[in-house]
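Participant: Predicted model and sequence below, questions to follow.
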Amino acid sequence: MWLRGLLLLFVVAVVSGGVAFWSAQNALVKPLTLPVDGLRMDVESGSNLSRILLRLESEGVLRSPRWVRLYARIKSQSSIHPGEYLIPAGSNAMDLVGRLNRGDVTRYRVTLVEGWTFQQALSQIRHSNKIRQTAAGESIAAAAQALGIEGNPEGRIFPDTYVYRSGASDLDLLRQAFERMDTVLAEEWQQRGENLPYKDAYEALIMASIVEKETGVPWERDEIAGVFVRRLQRGMRLQTDPTVIYGLGDQYDGNLRRADLRNATPYNTYVIGGMPPTPIALPGREAIHAALHPKDGNSLYFVAKGDGSHHFSSTLNEHNRAVREYQLKRRSDYRSSPANNTKND
């Protein structure tokens, strides 16, 4: 009699174990119920795995969250990271737990372009996907204050592509770009050439911004820097149009007039001696390097040739001849930048 009872208990245990095993396998291995293009889900800071699993159960995405919790505990994958996740169709509960534990969140990119102004970069950041806008990004002045910059922050953030998670703020991106510029400028300043007319790295940054705006083809950066450095060393005015345009601000309508060259703004290098008070754009590393390693030579002038490159001259007479050739007889295909920025062999 007792043998029959023992056998019955054994059968019940086997059946129960089989049911439990089947239930666990079903909960963990069977694909989740997801849309054909996957499921996007936001995990807020402070949330936990149990809460996420119960939410997904209520939405009909998974079943038996207790087995999923047990699996995560056994695999030491119970901790999760906040952010936006894309769970691809065909994923199962084990895939889900792994993604949440690793923090495989969706990442976004924003690119700040060399030669842009701070305002253009700020607008690009604030209007990027999944960016959280804050009071710090409402104006240039507010951004400067949040970054701890006194005065005009022009040129103080580095043009590059930045990767961020959903929910990152505009200030997060600005601070990252600001710190990146400080790092790049310090590195380049440490390796600067000799006999440069800059009292500090900030003046080199100002020059780099001018070089960035004047350069149409990348291989001319150091030669353009050489022209401006020699002008400073000889006490000549820089006389560069991009500084005038920057000083005009919203008054600039795309057409630079002779009267504008006489307009005495702090940035008009046809009127002021030396360099403008701040950068006029965001310079990239190559422009910063060129400003700190200007090309040797005698050229003091340059004029756009219409294909993106420039003609460089060492005398005013030669320069005036080049102006007559390239500027006063502009071809129909004249352009200030090349069709592409790759050097032709």
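Facilitator: Now that the structure is in, tell me what you want to look at.
Participant: Please count neighbours and contacts with C-alpha atoms only from this point.
Facilitator: Noted.
Participant: Where do the helices of the stretch 1-150 of the chain begin and end?
Facilitator: Residue ranges of the helices in the stretch 1-150 of the chain, as given by DSSP state H, counting those that start in this stretch, are 2-29, 49-58, 65-74, 93-102, 118-126, 140-147.
Participant: Reformat these into JSON lines and put mean neighbour count and distance to Ala204 next to each item.
Facilitator: Formatted as JSON lines, these follow (neighbours: other Cα atoms under 10 Å; distance: least, Cα to Cα, whole Å):
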{"stretch": "helix 2-29", "mean neighbour count": "13", "distance to Ala204": "60"}
{"stretch": "helix 49-58", "mean neighbour count": "16", "distance to Ala204": "51"}
{"stretch": "helix 65-74", "mean neighbour count": "17", "distance to Ala204": "55"}
{"stretch": "helix 93-102", "mean neighbour count": "19", "distance to Ala204": "43"}
{"stretch": "helix 118-126", "mean neighbour count": "19", "distance to Ala204": "18"}
{"stretch": "helix 140-147", "mean neighbour count": "17", "distance to Ala204": "20"}
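Participant: Quick check: Ile125 touching Arg175?
Facilitator: No - Ile125 is beyond contact range of Arg175, at 11.6 Å (criterion: Cα atoms under 8 Å).
Participant: Presented hereafter is structure B, for comparison with structure A:
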Amino acid sequence: MRVLAAMSGGVDSAVAAARAVDAGHEVVGVHLALARNPQTLRAGARGCCTIEDAGDARRVADILGIPFYVWDLAERFQQDVIDDFVAEYKIGRTPNPCVRCNQKIKFAALLDKAVALGFDAVSTGHYAQMLDGPHGPELHRAVDMGKDQSYVLAVLPPDRLARSLFPLGDTRKEDVRIEAAERGLRVASKPDSHDICFISDGDTQGFLAKRLGEKPGPIVDSEGQQLGEHSGAYGFTVGQRRGLAIGTPAADGRPRYVLSIEPVSNTVVVGSAEELKVRAITGAEATWCAPVPEPGAAVSVQVRAHGREVPARVVSLGSSTGPGSGAGSLQTLPATVHVELDEPISGVATGQTLVLYRGTQVIGSSTISATA
């Protein structure tokens, strides 16, 4: 099989590429240049698109004896990830750029280009498992739950998953580093990338302020009483406690949290920890990786990349009309999902990704549009 190995310059993608070679595939390595000006990023930046990273990936490819290329996807990354990130915050939502990058860049732009060039699949260093099931390939959690990345891959439909290889899904991270060292790969001890790759200093609020400017507005409690003023609602997210700059303490002396962000009135609403709890979630733009669950089905849900899994029940599904499998045919595609949680969770924001699981298997995902 001809495999295009996405090589970020880190240890995970390096070992994944090596394993693809060991499996007997015809492997070609590619590094995605995602920054418009990578030379402006400091060495050791949090992301995976620096010149340093490209050099690390090239050295690994040389050791593995595979061809290596750098593909410039900076424009696509700017439009589909960075611009989307800013636009979502502007309307009061909290996006996950890693989910969007996997959906639009690594398994859309990259995979489409790979297929057009005659490759059969794309290999990455994600920690997730593809297993054979009665209905075809199934996406499952990784063996190493501490590194599991099935959450950010849940936006991939079955046709894209069928062309995806995740060689590290059955391995723990510490063993990946040991293997890299044994293979003579100097990235074996390279630190993991973290946080948002295109915000190298970690200052998300400052990043957004430069692009959206100051826009003062009120901070109010759940009854509408003004408690303070903010310089931009985009600088807040649901569940936030620190940085509220409210001079008046709560009547009970307990901390306040951001409950909601209202972009039209430019208002940030705060309240108690109890008011922050969510017991039902509605998601839109659903993608299904497995047979769609019936209303009433027991599932588990996750709303953050490293958040806890919560038991839930599918209450209802909404539908839209889309292309069917036959020529010119149409089929009904579930586009929304509403779940009720067995136990409340806090800090759930619109724009986040809701992922449904059945055991370790990913059922599907949607973008959170409402909570209750």
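Facilitator: Cool, got the structure. None of these values were measured; they are calculated from a predicted model.
Participant: Report the TM-score for the pair.
Facilitator: The TM-score (TM-score structural alignment, normalised by the length of the first structure) is 0.23; 135 aligned residues with a Cα RMSD of 6.9 Å.
Participant: re the thing from before, so for Val227 of the first structure, which of the helices of the stretch 1-150 of the first structure sits nearest?
Facilitator: helix 118-126 (25.9 Å; Cα to Cα).
Participant: Which parts of the stretch 201-350 of the second structure are helices?
Facilitator: 204-212.
Participant: returning to that earlier point: dump the helices of the stretch 1-150 of the first structure into a markdown table; add distance to Val211 of the first structure as well.
Facilitator: A markdown table is the format used below for those (distance: least, Cα to Cα, whole Å):
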| stretch | distance to Val211 of the first structure |
| --- | --- |
| helix 2-29 | 59 |
| helix 49-58 | 53 |
| helix 65-74 | 56 |
| helix 93-102 | 44 |
| helix 118-126 | 17 |
| helix 140-147 | 23 |
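Participant: Looking at the ones you listed, which is nearest to Tyr326 of the first structure?
Facilitator: From these, taking Cα to Cα, the stretch that ends up closest is helix 118-126, at 31.2 Å.
Participant: which secondary structure elements does that closest one contact?
Facilitator: helix 140-147, helix 170-190 (3 or more Cα pairs under 8 Å, 6 or more residues apart in numbering; DSSP states H and E).
Participant: let's see it at 6 Å
Facilitator: With contacts taken as 3 or more Cα pairs under 6 Å, 6 or more residues apart in numbering; DSSP states H and E, helix 118-126 of the first structure sits against no other helix or strand.
Participant: which stretch among the helices of the stretch 1-150 of the first structure comes nearest Asp170 of the first structure?
Facilitator: Going by Cα to Cα, the one of those nearest Asp170 of the first structure is helix 118-126, 5.7 Å.
Participant: could you give the angle of that closest one to helix 170-190?
Facilitator: 130 degrees (axes from the mean of the first three to the mean of the last three Cα atoms, to 10 degrees).
Participant: So what's the residue count around the residue lying closest to Leu259 of the second structure once chain neighbours are set aside?
Facilitator: Spatial nearest neighbour of Leu259 of the second structure, excluding adjacent residues (Cα to Cα, 6 or more residues apart in numbering): Val270 at 5.0 Å. By the measure other Cα atoms under 10 Å, the count of residues near Val270 of the second structure is 28.
Participant: Wait, Val270 of the second structure touches Val258, no?
Facilitator: Yes - the pair Val270 of the second structure / Val258 is scored as a contact, 4.3 Å apart, by Cα atoms under 6 Å.
Participant: who touches both of these two?
Facilitator: Shared contacts of Val270 of the second structure and Val258, defined by Cα atoms under 6 Å, 6 or more residues apart in numbering, are absent.
Participant: tell me which residues in the helix or strand harbouring Thr367 of the second structure are buried?
Facilitator: For Thr367 of the second structure, the enclosing helix or strand under DSSP states H and E is strand 361-371. Applying a neighbour-count criterion of 16 or more other Cα atoms under 10 Å, one finds Gln361, Val362, Ile363, Gly364, Ser365, Ser366, Thr367, Ile368, Ser369, Thr371 buried in strand 361-371 of the second structure.
Participant: Identify the residue nearest the fifth one in space, chain neighbours excluded?
Facilitator: Residue nearest to Ser365 of the second structure in three dimensions, not counting chain neighbours: Val355, with 4.3 Å by Cα to Cα, 6+ apart.
Participant: quick one: what helix or strand has that neighbour in it?
Facilitator: strand 353-358.
Participant: For that strand, name the packing helices and strands.
Facilitator: Contact here means 3+ Cα pairs under 6 Å, 6+ apart; on that basis strand 353-358 of the second structure packs against strand 298-302, strand 361-371.
Participant: tell me the angle the last one makes with strand 353-358.
Facilitator: Meaning strand 361-371 of the second structure. Counting by the same axes, to 10 degrees, strand 361-371 of the second structure lies at 140 degrees to strand 353-358.
Participant: which residue ranges form the strands in the first structure?
Facilitator: All strands of the first structure, identified by DSSP state E, fall at 39-43, 83-87, 107-111, 161-165, 301-304, 310-313.
Participant: right, and those - which one's nearest Ser16 of the first structure?
Facilitator: strand 83-87 (32.5 Å).
Participant: nearest to Gln190 of the first structure, of the helices of the stretch 1-150 of the first structure?
Facilitator: helix 140-147 (23.6 Å).
Participant: Give me the packing partners of that closest one, helices and strands only.
Facilitator: So helix 140-147 of the first structure, by 3+ Cα pairs under 6 Å, 6+ apart, packs with no helix or strand.
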